[in-house]
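Next one to model:
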Amino acid sequence: MNKERFDKGLEIRRSVLGAEYVDKSIQNADDFNMPMQELVTEYCWGEVWGRPGLPKKTRSMLNLAMITALNRPHELKLHVRGALNNGLTKEEIQEVFLQTAIYCGVPAAIDSFRSAKEVFEEMDQK
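Prediction:
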């Protein structure tokens, strides 16, 4: 593991997903899944998210579309929060999901709208 890239990834991951969530994920890791936490933090967040070619807001839009296409609602909810942290508005998230309805399928987009609405309601209650 590259400590410098891991630390950079940890900083980016915390800023997007929230320190509480990220720290809990790492603290709850055991010998079995810690290598995955390290891999995700170092390469996904440190190497790719840390590149200068795209702003975080654009990366969030891409993630919402790809996660919708893959139909991964748990990850989608996490990345809806991240997208809001990266400056996306609800209207921009809505547009991403409308776009995915055409290219990924209406059922996938409907599930994403449903998941995002749950996140918005949870966040509004806080």
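
From now on I want contacts and neighbour counts done on CA atoms only, so please keep to that.
Fine.

any idea how far the closest residue to residue 75 other than its chain neighbours is from residue 80?
With sequence-adjacent residues excluded and distances taken as Cα to Cα, 6 or more residues apart in numbering, residue 75 is closest to residue 67, at 7.1 Å. Going from residue 67 to residue 80 by Cα to Cα, to the nearest Å gives 10 Å.

how about this one, so we can line them up?
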Amino acid sequence: MEPEKYQKGMKVLRTMGDPDGKMVAESLKTIEELAPGLSVSVVEFCYGDIYSRDGLDLKSREIASISALAVVGSKPQLMDHIFTGMVTGLTKREIQEILVQITVFAGFPAALNALQTAREAFELWDANAAGKQE
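Alright, predicted model coming up:
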């Protein structure tokens, strides 16, 4: 593990809506249980190398991530990136339009499945927001 790259990746993850690191720690623990060592690669490569690059802000990176995940049909990761997209400033309407846009390149099944996932993510987002207000 490269401590500097790992720390850089963790900083990006905290910036993306997990300032205390609890959600990230839980996700990384799950990855580590399934495939020892992979969590380090996720943090270092995905977030330390790619997400931390200059040229795009985190909101733009989330637009690209949501699009790609919707196309490949990766529901759990799509759900995660819809949440982080909203943390980085995307609105529900913008996310819906991103998913409508993919019909042109990926077809209706991919877009409709992704829109269903978005609905579930929005419901969880709203429920979480309501819980924080209580």
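
Neighbour count: residue 67 and residue 80 of structure 1, which is higher?
residue 80 (26 against 19; other Cα atoms under 10 Å).

Nearest residue to the middle of structure 1?
Centroid-nearest residue in structure 1: residue 79, 2.8 Å away (criterion: Cα atoms, centre = their mean).

That residue -> structure 2?
Correspondence of residue 79 of structure 1 to structure 2, assessed by TM-score structural alignment: residue 81.

In space, what's closest to that match - neighbours in sequence excluded?
Nearest residue to residue 81 of structure 2, sequence neighbours excluded (Cα to Cα, 6+ apart): residue 66, at 6.1 Å.

Now do the same contact list for the residue nearest to the centre of structure 1.
17, 60, 63-64 (Cα atoms under 8 Å, 6 or more residues apart in numbering).

In helices, which of the residues you listed appear?
Per DSSP state H, helices hold the following members of the contacts of residue 79 of structure 1: 17, 60, 63-64.

Which of the residues you listed has the largest number of neighbours?
When neighbours are counted by other Cα under 10 Å, residue 64 leads these with 26 neighbours.

so how far is residue 44 of structure 1 from residue 115 of structure 1?
From residue 115 of structure 1 to residue 44 of structure 1 the distance is 23 Å (Cα to Cα).

what about the two, which has more around it?
Shown here are residue 115 of structure 1 and residue 44; by other Cα under 10 Å, residue 115 has more neighbours (18 against 15).

which residue in structure 2 lines up with the more buried one?
So residue 115 of structure 1 corresponds to residue 117, using TM-score structural alignment.

How much space separates its match from residue 78 of structure 2?
Note on residue 117 of structure 2: its distance to residue 78 of structure 2, by Cα to Cα, is 8 Å.
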